[in-house]
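>>> got a predicted model here, sequence first, then my questions.
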Amino acid sequence: MLACTLMHVKSKKSGCNPPPGPSLLTIIINSIQLHKKPYETIEKLTKVYGPIMRFKIGQTTTIIISSTNTAKEILQTHDTSFSDRTKFDVSTAYNHNQYSLIFLPVSPLWQKLRKICHENLFSTKTLDASQDLRRKKLHKLLGDIRQSSLNEEIVDIKKAAFMACINFLSSTFCSRDFVNSVGDDGEYKHVVRTILETVFTPNLVDYFPMLRMFDPQGLRRHTTNFIGKLFNVLEPLIEERMKMRRENDYVTNDDMLDILLEISERSNDKMHKQQIKHLFLDLLVAGTDTTAHGLERTMSEVMHNPEVMSKVKKELAETIGVGKYVEESDIARLPYLRAVIKEGLRMHPPAPFIPRRAKRDVEVCGYMIPQGAQVLINKWSISRNPEVWENAHVFSPERFLDSDIDVKGQHFMLTPFGSGRRMCPGYPLVLNNLWCHNGIRASLPLHLDVPPLEDPHLHHGTMTR
């Protein structure tokens, strides 16, 4: 109590002006709605407390940023001060926080991993070299869906999108499929979804660190178990590839694993096996379910808007040709398809909150954000703000046809992949996936059976014949 009093007096003397926000009682009263409809509920609270809102639970202070101008302050003006990530307790499973590009603070190791991603894994040269691997996965998906159509079988687009995304990633990373068929839920889907769910499940330990030794919800134990299952698959796969590379007649696969092992062999600061496993865990978890969700929701929007579907089909027919495959190199010639993807990312951002952590006390728009506070950029509210977007809740790709607004982190009303130094390094691969999959889906002459778009932020399944 004395410590709290002294801190309060110190704050008054230093002119500390924390952002407004709901009381703990208000948070408790709204807890059910925050769990069921977090984005809509936070948007309602934002209308009461403003675009910089403070949540205080236990020992954790969370600042929610819900306007374009304040987002720019965090992501550009004060990017260095907010360049660290929130330290979730589940991220300590298998010491993942010590190797993870996602959870590491800005440090020499983080800079090394970031450089490897930019210069090697997601460079234009690397993606071009591995394009044939992704093309094969895309053609296989198209063949499976066509066969289901001929057999008059229902295809769950959510499962198909997940299979395509995880196999795109696994084939790009190690020239291997992790899921065999559209109907195969598989161990990998369960592993990825479980890890994602535990990361985003409110954890008492994050608010009350003294509970860490008890792990009362079992989230860290659960995460450790599922990461272990993935590592048990990756370990022999990496060992096998290392053994193959020692043979004289080895021919490179031009995949990410070969690139990482090549870096390890020629560098004094080796990219060792432990780092490779944790990097692939980051790519797999961050790049599959979120991408599949964006793909599914964009497809759903197009299916519910026949005029948009007609325009996409017309563009594809005139530019690519009827019955021809969409290649990654074709995307530059398909402005309407690109606009559809941007609009899908606007309305359904794959990760609706961008988490940052304040490295020091920072004044933002007249309010003091304290050191150690978790800062969330509320992309969901920003991308649906009627003061920024005309007809904000209407799916309208046309808004991007005569606009220079892009998704590469320079326009703060649309940052699906983040911005600044913590921007998602894999966004070029994600965009390729979204463009090609939506182009192929729009070109399929299939009868559609689509559920209503009820909750735009929920991961509903989409069915098509």
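Structure received.
>>> contacts, neighbours, all on C-alpha from now
Noted.
>>> now do stretch 379-392: distance from first to last residue.
13 Å (C-alpha to C-alpha, to the nearest Å).
>>> stretch 295-306: how far from the chain's middle?
Centroid displacement of stretch 295-306 relative to its chain, using C-alpha atoms, centre = their mean, to the nearest Å, is 19 Å.
>>> in that stretch, what's buried?
295-304 (16 or more other C-alpha atoms under 10 Å).
>>> now find how far off-centre stretch 430-443 is within its chain.
The answer for stretch 430-443 is 17 Å, by C-alpha atoms, centre = their mean.
>>> ok, now stretch 228-236?
23 Å.
>>> one more structure, for comparison:
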Amino acid sequence: MEKLPLSLLLQVALLLLILYRFFGRYHGHKSRKLPPGPYQYPIVGNTFQLRGILHSALSKLSKTFGPLMSIKVLNRTMIIVSSPKVAKELFQKYDHVYTSKLVPDSVRAFDHHKFSVIWLPANSKWRNLRKLCKEQLFSSERLNASQGLRQEKVQQLSAFTTIVNVVSNTFFSADFGHYESNSSQDLKEIISAALGIIAKPNLSDYFLVLRAIDPQGIRRQIKFYFRKLLQIFDEIISQRLKEREKSLAYRRRNDLLEVLLDLTQLRKTEWSIEDAKHLLLDLFIAAFDTTTSTVEWAMAELLRNPEKMEKAKTEIREVIGHRKLIQESDISALPYLLAIVKETFRLYPPVSIMSRHYEADIEIDQYIVPKNAVVLVNLWAIGRDSSVWSNPDSFVPERFLDSEIDVKGHHFELLPFSTGRRICVGMPLAERMLHLILASLIHNFDWKLEDGMKPEGVDMSEKLGITMQKAVHLKAIPIKATM
């Protein structure tokens, strides 16, 4: 038998290799397919099916396509998680793979993403920032030391002005809200506007070539609000530094700014005033917005359900008697109050959708999640999942009275502060502030709705934003309670 030419053998071998690669890849793709989802239209994908409030639109689609779903928005693949079971698999199996977030172009204003504990990738700077927050800013020892600052402001109760000043005193030992003016509402509007802009769909996030021209002006708009807040921080920091440098009788504060300025002196090579300002921007916005929105949702539900308001008042009165001032140490003895906050988080999570970005392919429930896809975990849908919660759309704090579910990231039915390596660093402070402020508002005031409105008339609609906010602010009249 005549031998085949070497060149022909090489050509056959090359052809076999190409066929093997092609069919191997095809077979692999078929066996590791994307999760189910709606038909994706050319160019736009599913963009026009996501009108209105995003978490509601995604929840509606997931009822058809299941708790793990794939969609496409313009040129970007998105994987949607809408059940605690799938969320648990995602977070427990792949938390170590999750290293970064896709940074919205808007938060690149003033290079904020290069300093931000929220947006930095999981590098050494990010780890150092989280360590600083955990060990220096939000440790039990530090929060106990600053308790007096929060306590003093709660005594001056004036609804949302109190929230502004509880937050600002914890950070700066200073009042940002004044009881005779609209300054607290102004600050709320600045932060609300900034978060609303960040939440807007931005073409620059889908087509990187457009970032240089910022076609919708979103980065320019966010710069306006970031500049306002950074200027406030600049003035406070400058004044504090002058006091520290010039006064021999300087009295140290127990606030977060004092800790950050200590670090700028001790670690000059790795920590700067610029670092401090951007960390304050992250933490102050998060603390202020989470606290105001959650307290507002909780009060709205209590005013819609007066029997639950009365139950909370009775519990507080039985625990602290006729004492006017509630202390942080009282909170653990108020299980119904704790249940009210959990139920508020279930129905109105501060961040309704968590985003994740994986730099390698991962597999969930036998489906492929391709690298660089955006994974969105719909906390709003998980909190209203009828297979997990009875009467999921009703405000029923009692469901948590005999439940071990907490908000610390261990129970995937309730993740208001996220979970894993990216869990909210400010959670210890947020929990203290929320419970203290809400308990004080319930205990010290009787409340009635404006203009004779009936409880069922309270508007509970939401508006677009990074955090979950009421579209129509609650309008209620506080009447000083008789002790």
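Looks like it arrived, so ask away. As the structure is a prediction and not an experimental result, all values here were calculated from the model.
>>> tm score of chain vs chain?
Superposed pair, TM-score by TM-score structural alignment, normalised by the length of the first structure: 0.89. Supporting alignment: 441 aligned residues with a C-alpha RMSD of 2.3 Å.
>>> about what we covered before: out of the buried residues of stretch 295-306 of the first structure, list just those in helices.
295-303 (DSSP state H).
>>> of the residues you listed, closest to Ile32 of the first structure?
Top of the list for closeness to Ile32 of the first structure, among these and by C-alpha to C-alpha, is Arg297 at 24.7 Å.
>>> wait, the closest one touches Gly344, no?
Yes. Look at Arg297 of the first structure against Gly344 with C-alpha atoms under 8 Å: they come within range, at 7.1 Å.
>>> all helices in the stretch 351-483 of the second structure, in order from the N-terminus.
379-383, 427-444 (DSSP state H, counting those that start in this stretch).
>>> follow-up on the earlier one: who touches both of Arg297 and Gly344 of the first structure?
Counting by C-alpha atoms under 8 Å, 6 or more residues apart in numbering, Arg297 of the first structure and Gly344 have no common neighbour.
>>> contact partners for the aligned residue in the second structure for Thr126 of the first structure?
Matched to the second structure by TM-score structural alignment, Thr126 of the first structure sits across from Arg142. Contacts for Arg142 of the second structure (C-alpha under 8 Å, 6+ apart) come out as 136, 254.
>>> quick one: buried residues of stretch 362-371 of the first structure?
Those would be 362, 364, 369-370, for stretch 362-371 of the first structure by 16+ other C-alpha under 10 Å.
>>> same check on stretch 133-140 of the first structure?
Result for stretch 133-140 of the first structure [16+ other C-alpha under 10 Å]: buried residues 133-135, 137-138.
>>> cool, stretch 14-32 of the second structure as well?
Quick answer for stretch 14-32 of the second structure (16+ other C-alpha under 10 Å): Arg32.
>>> burial count for Pro215 of the second structure?
When neighbours are counted by other C-alpha atoms under 10 Å, Pro215 of the second structure registers 12.
>>> what of Thr194 of the first structure?
Thr194 of the first structure has 17 nearby residues by other C-alpha under 10 Å.
>>> same question for Ile74 of the first structure.
Residues near Ile74 of the first structure, counting by other C-alpha under 10 Å: 24.
>>> check contacts around it.
Listed by C-alpha under 8 Å, 6+ apart, the contact partners of Ile74 of the first structure are 82, 364.
>>> show me what it aligns to in the second structure.
By TM-score structural alignment, Ile74 of the first structure lines up with Leu90.
>>> helix, strand, or coil at that match?
Classification of Leu90 of the second structure using DSSP: H, G, I helix; E, B strand; the rest coil returns helix.
>>> and it, how far from Ile442 of the second structure?
Applying C-alpha to C-alpha to Leu90 of the second structure and Ile442 of the second structure gives a distance of 39 Å.
>>> pull up the gap between Ile440 of the first structure and Thr41 of the first structure, please.
36 Å.
>>> which one of those two has more residues nearby?
More crowded of Ile440 of the first structure and Thr41, by other C-alpha under 10 Å: Ile440, with 20 against 16.
>>> picking up where we left off before, highest average neighbour count across the helices of the stretch 351-483 of the second structure?
Stretch with highest mean neighbour count among those: helix 379-383 (a mean of 28; mean count of other C-alpha atoms under 10 Å).
>>> average offset of that helix relative to the first structure?
Here helix 379-383 of the second structure, set against the first structure after superposition, deviates by a mean of 0.5 Å using mean C-alpha distance after the TM-score superposition for the first structure.
>>> now do the helix or strand harbouring Gly143 of the first structure: distance to the chain's middle.
For Gly143 of the first structure, the element it lies in under DSSP states H and E is helix 131-150. Counting by C-alpha atoms, centre = their mean, helix 131-150 of the first structure is centred 24 Å from the centre of its parent chain.
>>> figure out which of the helices of the stretch 351-483 of the second structure is closest to Met309 of the second structure.
helix 427-444 (7.4 Å).
>>> give me the neighbour count for Phe103 of the first structure.
Should you count by other C-alpha under 10 Å, Phe103 of the first structure turns out to have 19 residues around it.
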